[in-house]
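**Student:** my questions are about this predicted structure, shown below with the sequence.
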Amino acid sequence: MRTIHREFYQFVTFSIMSMVGQSLFILADTFFIANGVGAQGLAALNIVLPVVNIISGLGWMFGVGGATQFAITKSQGMLDKANNHFTQTVVAASLIAILFTLLSQMFVDDILGFLGVTPALFEMSRSYFTILTLFTPLFILNNVFISFIRNDFNPRLAMIGMILGGIINIIFDYIFIYPMEMGLTGAAIATVFSPAVSLMICSFHFKYSRRTLAFQPIRLRFGSILATLRNGFSSFLNEFSSAFVMLIFNL
């Protein structure tokens, strides 16, 4: 019982620390943009933020939903099936991320118009939006891997990945915005480094002694994918509600 309690509090503690750290990094990111780019830079960022929330929501929907399926199936002693959930989730999330990227790049101006961009903010918003959505797969897959690694006995590594990714984001924010004077374009590039570094850190999980997570030859089961989406939909809805509120405020 003590072991269960200890693991429970460990999982909760690392998850809370990850989210608090992520919130602080977003605050720092906003601070650099406000001071280094100015009021219009911050306004342009706010125009694009609903899309950022939706990308994050898609990642958590696949991540939380798939990791839940993985944990339940693994607890029933069906490790191969559990790892098939993992492989399916990664493949499905990757396909959605690629589709999202293609549509975003094709309809940049239409999407920004829907988000309420003004002529004064158009160029900055377009630059930030184009760079960020181009790397949608990194953001979505980062949330997927963090969710699975947490459920595979390694919440500490998931926390380290999120925190180090945020720190790198802050460092490059400063470099690109101040010394290099790249403005909001630099802020977007710095943001992309965050999931890239986090994914690199998460890859060390495959050398972890307690891991059970592994890729398998893909066997697509649409019922399983639907179950993943159902389990993770509340996580998506949480991010989507933030996107919706931000959109209404912007309009």
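**Tutor:** Nice, thanks for sending it over.

**Student:** from here on, contacts and neighbour counts on C-alpha atoms
**Tutor:** Fine.

**Student:** buried residues in stretch 77-95?
**Tutor:** Buried residues in stretch 77-95, counted by 16 or more other Cα atoms under 10 Å: 79-90, 93-94.

**Student:** for residue 132, state which of those is nearest.
**Tutor:** residue 94 (15.9 Å; Cα to Cα).

**Student:** comparison target below:
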Amino acid sequence: MQTLSIKREVGQYIVRNIFASLGLSLYVLVDTIFIAAAGGSLGLAALNIVLPLFNLFNSLGLLFGIGGSTIYSINKLKDPKRVESLFGQLLLFCFCLGALLALLFNIFPTQVLTLLGANAQTMNVALPYMRVIVLGAPFFMCNYVCVNFIRNDGNPQLTMCATLSATAVVVILDWLLIFVFDLHMLGAAIATLFSPLTSLGVLTLHTRFKKRQLKLKWALPTWTNLKKAAALGIPSFLTEMSTGISIFVFNLVLLQLSDNYAVAAYGVIANIAVVVLALSNGIALGVQPIASREYGSHNWDHVKEAIFLGLKVALGLACILYFVLVFFKYPIISAFDHDHSLALLKIATNGLPLYFLSVFLPAKI
């Protein structure tokens, strides 16, 4: 009966965290669809050039969010005083680090975009988008810290609501700012800033959660806590950052071999991949709180049970995703191809089945 209870608990966490992780990534996909309608292939290419910056902010948030929340889960029952200020320390550190990155990227915007692969055609389109997007760096990072700590405090329902609410707000603002107010790429960037802000606003409702143990105690970050959190969060950091590096390298290679249409085609695939990766992350993030808690209680059989269930769900989800992406590739890609570019359509449809063979690799559990 106890094993059945663990399976049910892990299953509930996986479902809620799949929706939560999906919400965190859908705003990028929504931006892509609206930018494709407003800016065409050149807008898609510019978006894909800036996309690695999203991966950078997300990976840093995961580095300290996943690592810190794991430490919190292990210690919150047996030694709560040891982690009473950990949440506040990591929030303060991530906000300051994000603010520093936002400042640097706005001081050297053309240099950053040139490094990312922008050329004469895409620079003017990407520049205003990037300068606004990077202002959200501290909020993107803090949101990941809050989502992971609150989920590990036994409230995955709220994290799911927060991320889905953020996506809904972005969809509405994207439509208003891009089409009603005719702000194009700048409107998409402004709308995206409201994603972490909306999520953080909803997450403040955790203070009303009856079973809440997590408290926000502000304290200066200590090197010891930062190092321990980063050590546990490094797998999540590397997984997310590898996506950004792949996009960056692919952009440079495609510009050498072809043109901005090739970058736009890869942008379609890369943005779909962001959502696919989020689904896999949702499985891993659903398993992690239970596995961490059972590890702290030395229930090794339960730890194995949770991980094995996560792997089975990941494999089943991979099969469904690959089937949908391959057999419906033309309507999926056409949703982004508002210029009706045959070059974009041909490159994307040929590349999509090969690229998404990667879905069968296990999630980072």
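**Tutor:** Cool, got the structure. For clarity, every value in this text was computed on a predicted model and none was experimentally measured.

**Student:** so after superposing, what's the score?
**Tutor:** Laid over one another, the chains give 0.94 as their TM-score (TM-score structural alignment, normalised by the length of the first structure), with 250 aligned residues with a Cα RMSD of 1.5 Å.

**Student:** among the buried residues of stretch 77-95 of the first structure, which are in helices?
**Tutor:** Among the buried residues of stretch 77-95 of the first structure, the members falling in helices (DSSP state H) are 79-90, 93-94.

**Student:** with distance to residue 64 of the first structure added, can I get these in JSON lines?
**Tutor:** Shown next, in JSON lines, are these (distance: Cα to Cα, whole Å):
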{"residue": "79", "distance to residue 64 of the first structure": "18"}
{"residue": "80", "distance to residue 64 of the first structure": "19"}
{"residue": "81", "distance to residue 64 of the first structure": "17"}
{"residue": "82", "distance to residue 64 of the first structure": "14"}
{"residue": "83", "distance to residue 64 of the first structure": "15"}
{"residue": "84", "distance to residue 64 of the first structure": "15"}
{"residue": "85", "distance to residue 64 of the first structure": "12"}
{"residue": "86", "distance to residue 64 of the first structure": "11"}
{"residue": "87", "distance to residue 64 of the first structure": "14"}
{"residue": "88", "distance to residue 64 of the first structure": "13"}
{"residue": "89", "distance to residue 64 of the first structure": "10"}
{"residue": "90", "distance to residue 64 of the first structure": "12"}
{"residue": "93", "distance to residue 64 of the first structure": "12"}
{"residue": "94", "distance to residue 64 of the first structure": "15"}
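
**Student:** circling back to that earlier point, out of the buried residues of stretch 77-95 of the first structure, which is nearest to residue 72 of the first structure?
**Tutor:** residue 82 (8.0 Å).

**Student:** so which strand or helix has the nearest residue to that closest one once chain neighbours are set aside?
**Tutor:** Nearest residue to residue 82 of the first structure, sequence neighbours excluded (Cα to Cα, 6 or more residues apart in numbering): residue 70, at 4.6 Å. Take DSSP states H and E as the rule and residue 70 of the first structure turns out to sit in helix 39-75.

**Student:** check which helices and strands that helix is in contact with.
**Tutor:** The contact analysis (3 or more Cα pairs under 8 Å, 6 or more residues apart in numbering; DSSP states H and E) places helix 39-75 of the first structure against helix 2-36, helix 79-106, helix 108-115, helix 122-134, helix 136-150, helix 183-202, helix 222-250.

**Student:** now it, how far from the centre of its chain.
**Tutor:** Remark: helix 39-75 of the first structure is offset 5 Å from the chain centroid, using Cα atoms, centre = their mean, to the nearest Å.

**Student:** with stretch 148-158 of the second structure instead?
**Tutor:** Counting by Cα atoms, centre = their mean, stretch 148-158 of the second structure comes out at 17 Å from the chain centroid.

**Student:** ok, residues contacting that stretch?
**Tutor:** For stretch 148-158 of the second structure, the surrounding residues in contact (Cα atoms under 8 Å, 6 or more residues apart in numbering) are 13, 16-17, 65-66, 68-70, 72-73, 87, 159, 202-203, 205-206, 209, 211-214, 289.

**Student:** now the residues you listed: which count as buried?
**Tutor:** Among the contacts of stretch 148-158 of the second structure, those buried by neighbour count (16+ other Cα under 10 Å) are 13, 16-17, 65-66, 68-70, 72-73, 87, 159, 202-203, 206, 214, 289.

**Student:** and for stretch 194-212 of the second structure, what's in contact with it?
**Tutor:** Here stretch 194-212 of the second structure has contacts from 27, 136, 139-140, 143, 146-147, 150, 153-155, 158-159, 161-163, 165-167, 169-170, using Cα under 8 Å, 6+ apart.
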